[in-house]
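Chemist: Please find the sequence and the predicted model below.
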Amino acid sequence: MSPSELCAKPPNTTLCPYTLQEGAADSKKRSNDDASDSQYWRYDVSKRQKNGSDGEKLCFKFVCSGSCPRGESCHFQHNAEAREQCRRGVCLDLIIKGKCEKGPECSYKHEFQDLSVQRKPRSENANRSKECWFCLSSPSVESHLIVSVGESFYCALPKGSLVDDHILIIPIEHLPNTLALSPEGESELSRYQNGLRNCYKSQGNDAVFFELVSKRVSHANLQVVPVPSSRARLLPNIFSLAAEKLGFKLVTKKSASYSSSQKETRVLDDASDTSP
C-alpha cells in the first residue's frame, strides 16, 4: 500500500472518545501548579494551610526570610507586616494559622506587636531563620548534608564529624531544644532514634545521643554517635571523669516535663554554675 492509502481514514471511522476538550490543557496546568504550591508548603511547621484562596494565604518563605524565589509568580501573599511581626519575635504559628497549639510552652510572642513603634536596634537573634544554619528556609543551610526529611525533624551529616557515621537530628521548627515537644514531634523523634539504634546495632555499635541546651543555642541539634557496644556501659564514668578534670561536676536533673523519647537520656548540667 502507498503512504497515502495508509494515512487515509476508513469510510466507517467514528470520532475518538478521548478528543482533547477546550480548556483541558489549562486545567491540567493549573493542577500541576497547585501540586507544586502544596509541595512548596512542605517546610511550613503549621502542617496545614489557612482557608481561603491562594491570594489570601501567607507565603511561609517570605514571612520567614523576607524573600521568595518565586517572586511575582508566587501564588501566596507576600505580606510585609507579617514579615515584620516575625522579625519582632511573634510566633509563626500565630501569624500563619492565627493560633499556637503550644500555649505557654512556646518560647515566642503570642501578641502582635505595634508596628508604629520604632523597632529596637537589631539584636544577634534578628532574622534568625535567615541566618540560622539549621533552618531549612535559610539560604545558609548546607542542603547537600541532608540525608532525610520528615514532618517535624530532619537528619543531616555534621560539617565536622566526631567519628564515622556521626548524625544530627534537627527539628524543622526553630526550637531551642528537644526537651519539650508536641506529641507528633515526640513520636517522630522516637522513630528516628530507633532507626539509628537499629542501624548502629547491625554494625556492633550502640547509639549515644547528646544535646547542648544553652541560651547560646538558638536551634536545637541532637547529636548521635555510634560507640562500640562493648564500651558503651563505660560512658557514664568517662563523662564524669572528664568533667572533674575540667573543674565541674555533672549531675542528673529530674523533671517530669521531659518527653518519653528523652526518658532514657541523662540530662547533664554544670553543678558549679551559679549564674541566673
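Modeler: The structure has been received and is ready for your questions.
Chemist: When you work out contacts or count neighbours from here on, use the C-alpha atoms and nothing else.
Modeler: Noted.
Chemist: which other helices and strands contact the lengthiest helix in the chain?
Modeler: Ranked by number of residues, the top helix in the chain under DSSP state H is helix 183-201. The helices and strands touching helix 183-201, judged by 3 or more CA pairs under 8 Å, 6 or more residues apart in numbering; DSSP states H and E, are strand 153-156, strand 205-210.
Chemist: I would like the residues contacting the first one, please.
Modeler: Strand 153-156 is contacted by residues 145-149, 167-172, 185, 188-189 when judged by CA atoms under 8 Å, 6 or more residues apart in numbering.
Chemist: ok, so of those residues, who is nearest Arg30?
Modeler: Nearest to Arg30 among the contacts of strand 153-156: Val149, at 27.1 Å, using CA to CA.
Chemist: burial of Ser240, as a residue count?
Modeler: As a burial measure, Ser240 scores 15 neighbours (other CA atoms under 10 Å).
Chemist: ditto for Val208
Modeler: 18.
Chemist: Likewise for Ala25?
Modeler: By the criterion of other CA under 10 Å, Ala25 has 11 neighbours.
Chemist: Next up, identify which helix or strand it is on.
Modeler: Using DSSP states H and E, Ala25 sits in helix 24-40.
Chemist: immediately after that helix, which helix or strand?
Modeler: helix 60-65.
Chemist: Return the list of helices and strands in contact with that next one.
Modeler: Using 3+ CA pairs under 8 Å, 6+ apart: helix 60-65 touches helix 80-87, helix 128-131.
Chemist: Could you say which of those is packed most deeply?
Modeler: When you average the neighbours per residue for each of these (mean count of other CA atoms under 10 Å), helix 128-131 leads with a mean of 21.
Chemist: want to compare, so here's the second one:
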Amino acid sequence: MKQKKRRHFNNARGGRSMSSPITLFIQRVPQERFDALSEQDRYCLLLLGHVHDELSWLQRTAYACAQRGGRGNGLEQQADMMQTTLLLRLLLGKLFEFKRVMESERGTIQPFIIANYRPDDQGAGAERVETIFKSYADEAWLRIARNKHFLHYPTLADVRTTLRDANVQWELEIAHGAKSSNTFYPTSDAFANYAWIRRVNPDEPMKGLDEALYVLTKLAKLTMGTLEESIGHFVDANLMRLSDNEPLTMFAPSIRDLRLSYFISTQGE
C-alpha cells in the first residue's frame, strides 16, 4: 500500500538500557481471612484484580510496540503496525467488557468501587464510576470500532469507503516464509487497520492510530487507578494492613527494550 500522506511513528530514544531493579511489596492473606468475606466481596476482589492485570499488560505492550515504529526494514515496520493495532483492538475489547460487567453487576461491582475507592468519601467513588462511564460516551468511535472491528471481521460494507479512498493506492505485497509462521500479508493488515483507525479520525485517518492510543491509554489508566485504589483500601480495612508486606526485589527490563517480533527463527526446532 502506498499512501500519499505517510504516518511517522515517534522513535524511541536510541540505545539499549540494562534491566533495572524494582521492588514489589507482597501481601499473602491467609485463606481463613479470605474465606470469611462475603461471596460478593470475594468475587469483586478476584474479578477486579483480573481486569486490572489484563488492561495493564495490553496497555503497556501496545505502547511499547508503537514506540518501535520506524525501526527495521519496511516489512518489520508494517508488522509492528499490525501488532500495535491488534493490541489496541484487544485493549478496546477488554475495556468494553469491563464496562459491560459493571453494568450487568450494578449491585456488586459498582457498590464495591463506590464504597472503597475513597472509604471516607463515597461521593468520590460514585463520581469515579460516573467518570468511567462518561469516558465511553465522550468518544463515539469507541462503540462503533468495538462492534465493527473487535468482535467481528469487517464486512464489505464496513470497509467500502477505505477501498474507494483516493488517497490510498493499494499495491498488493506478500512475504512468503519457509515456515507459515513467517508468512506475512502486509497489505491485508494495512487495509484492515486503515479501515479501523479511520473510525477514530475520518478526516485524517493516519492520525487515528495516535489518537486511539492516547484515548485507550487514558481510559485504561483511569480504570486501573480506580481498581488499585478500591482493592487496596478494601484489603487494608478488611484483610491485612497494607504496611504488612514482604519486600521483593527483582530485575525488569525497560519498556524501551520490550520487543514483540512477528518474524521468528525456527532453526533448531
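Modeler: Arrived safely, thanks for sending. Quick caveat: nothing in here was measured; it's all calculated off a predicted structure.
Chemist: Got a TM-score for the two of them?
Modeler: TM-score of the superposed chains, computed with TM-score structural alignment, normalised by the length of structure 2, equals 0.21; 102 aligned residues with a CA RMSD of 6.5 Å.
Chemist: picking that back up, when you compare where the longest helix of structure 1 runs with where strand 205-210 runs, what's the angle?
Modeler: 140 degrees (axes from the mean of the first three to the mean of the last three CA atoms, to 10 degrees).
Chemist: if we can go back for a sec, which two of the contacts of strand 153-156 of structure 1 lie the greatest distance from each other?
Modeler: Greatest spatial distance among these (CA to CA): Leu145 and Gly185, at 21.8 Å.
Chemist: And the two? Which one has more around it.
Modeler: Gly185 (20 against 12).
Chemist: Which residues outside whichever strand or helix holds Glu130 of structure 2 are in contact with it?
Modeler: Glu130 of structure 2 belongs to helix 122-138 when assigned by DSSP H and E. Contact partners of helix 122-138 of structure 2, identified using CA under 8 Å, 6+ apart, comprise 99, 110, 113-118, 142-143, 219, 222-223, 226.
Chemist: And the furthest pair within the residues you listed?
Modeler: Farthest pair in the contacts of helix 122-138 of structure 2, by CA to CA: Arg118 and Arg143, 29.6 Å.
Chemist: which residues make contact with stretch 35-46 of structure 2 from outside it?
Modeler: Contacts for stretch 35-46 of structure 2 (CA under 8 Å, 6+ apart): 34, 108-109, 112, 231.
Chemist: So which of the residues you listed sit within strands?
Modeler: Among these, none falls in strands (DSSP state E).
Chemist: Adding distance to Leu87 of structure 2 and neighbour count, write the residues you listed out as CSV.
Modeler: Converted to CSV, the contacts of stretch 35-46 of structure 2 look like this (distance: CA to CA, whole Å; neighbours: other CA atoms under 10 Å):
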residue, distance to Leu87 of structure 2, neighbour count
Phe34, 34, 16
Thr108, 29, 16
Ile109, 26, 20
Phe112, 29, 20
Ile231, 26, 19
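Chemist: ok, those residues vs Thr23 of structure 2, which is closest?
Modeler: Of all the contacts of stretch 35-46 of structure 2, Thr23 of structure 2 sits closest to Ile231, with 19.6 Å by CA to CA.
Chemist: host element of Asn237 of structure 1?
Modeler: Secondary structure (DSSP H and E) places Asn237 of structure 1 in helix 235-245.
Chemist: how much does that helix deviate in direction from strand 205-210?
Modeler: 40 degrees.
Chemist: Write the PyMOL selection for whichever of the contacts of helix 122-138 of structure 2 are buried.
Modeler: In PyMOL syntax, the buried subset of the contacts of helix 122-138 of structure 2 is picked out as below (16 or more other CA atoms under 10 Å):
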select buried, resi 99+110+113+114+115+116+117+118+142+143+219+223+226
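Chemist: of all the contacts of helix 122-138 of structure 2, which comes closest to His50 of structure 2?
Modeler: Once CA to CA is applied, the member of the contacts of helix 122-138 of structure 2 that ends up nearest His50 of structure 2 is Thr223, at 12.4 Å.
Chemist: Pull the contacting residues for that closest one.
Modeler: By CA under 8 Å, 6+ apart, the contact set of Thr223 of structure 2 is 52, 132.
Chemist: tell me what the helix or strand containing Val251 of structure 1 is packed against?
Modeler: Per DSSP H and E, Val251 of structure 1 falls inside strand 250-252. Using 3+ CA pairs under 8 Å, 6+ apart as the contact criterion, the elements in contact with strand 250-252 of structure 1 are strand 268-270.
Chemist: ok so, going back, as TSV, the helices and strands packed on helix 183-201 of structure 1 with distance to Asp34 of structure 1 would be great.
Modeler: Output for those, formatted as TSV (distance: least, CA to CA, whole Å):
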stretch	distance to Asp34 of structure 1
strand 153-156	25
strand 205-210	40
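Chemist: mind listing the helices for the stretch 101-250 of structure 2?
Modeler: In order along the chain, the stretch 101-250 of structure 2 carries the following helices (DSSP state H, counting those that start in this stretch): 109-116, 122-138, 140-145, 156-163, 186-197, 208-238.
Chemist: Give me the distance between Leu209 of structure 2 and Ile231 of structure 2.
Modeler: Here the criterion is CA to CA, to the nearest Å. By it, Leu209 of structure 2 lies 32 Å from Ile231 of structure 2.
Chemist: Buried subset of the contacts of strand 153-156 of structure 1 as a PyMOL selection?
Modeler: A single PyMOL command selects the buried members of these (16+ other CA under 10 Å):
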select buried, resi 146+149+167+168+169+170+171+172+185+188+189
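Chemist: Which members of the contacts of strand 153-156 of structure 1 occur in helices, if any?
Modeler: Checking the contacts of strand 153-156 of structure 1 against DSSP H, those in helices are 185, 188-189.
Chemist: So which bits of the helix or strand harbouring Leu58 of structure 2 are buried?
Modeler: According to DSSP H and E, Leu58 of structure 2 maps onto helix 39-67. The neighbour-count check on helix 39-67 of structure 2 (16+ other CA under 10 Å) flags 41, 44-45, 48, 51-52, 55-56, 58-67 as buried.
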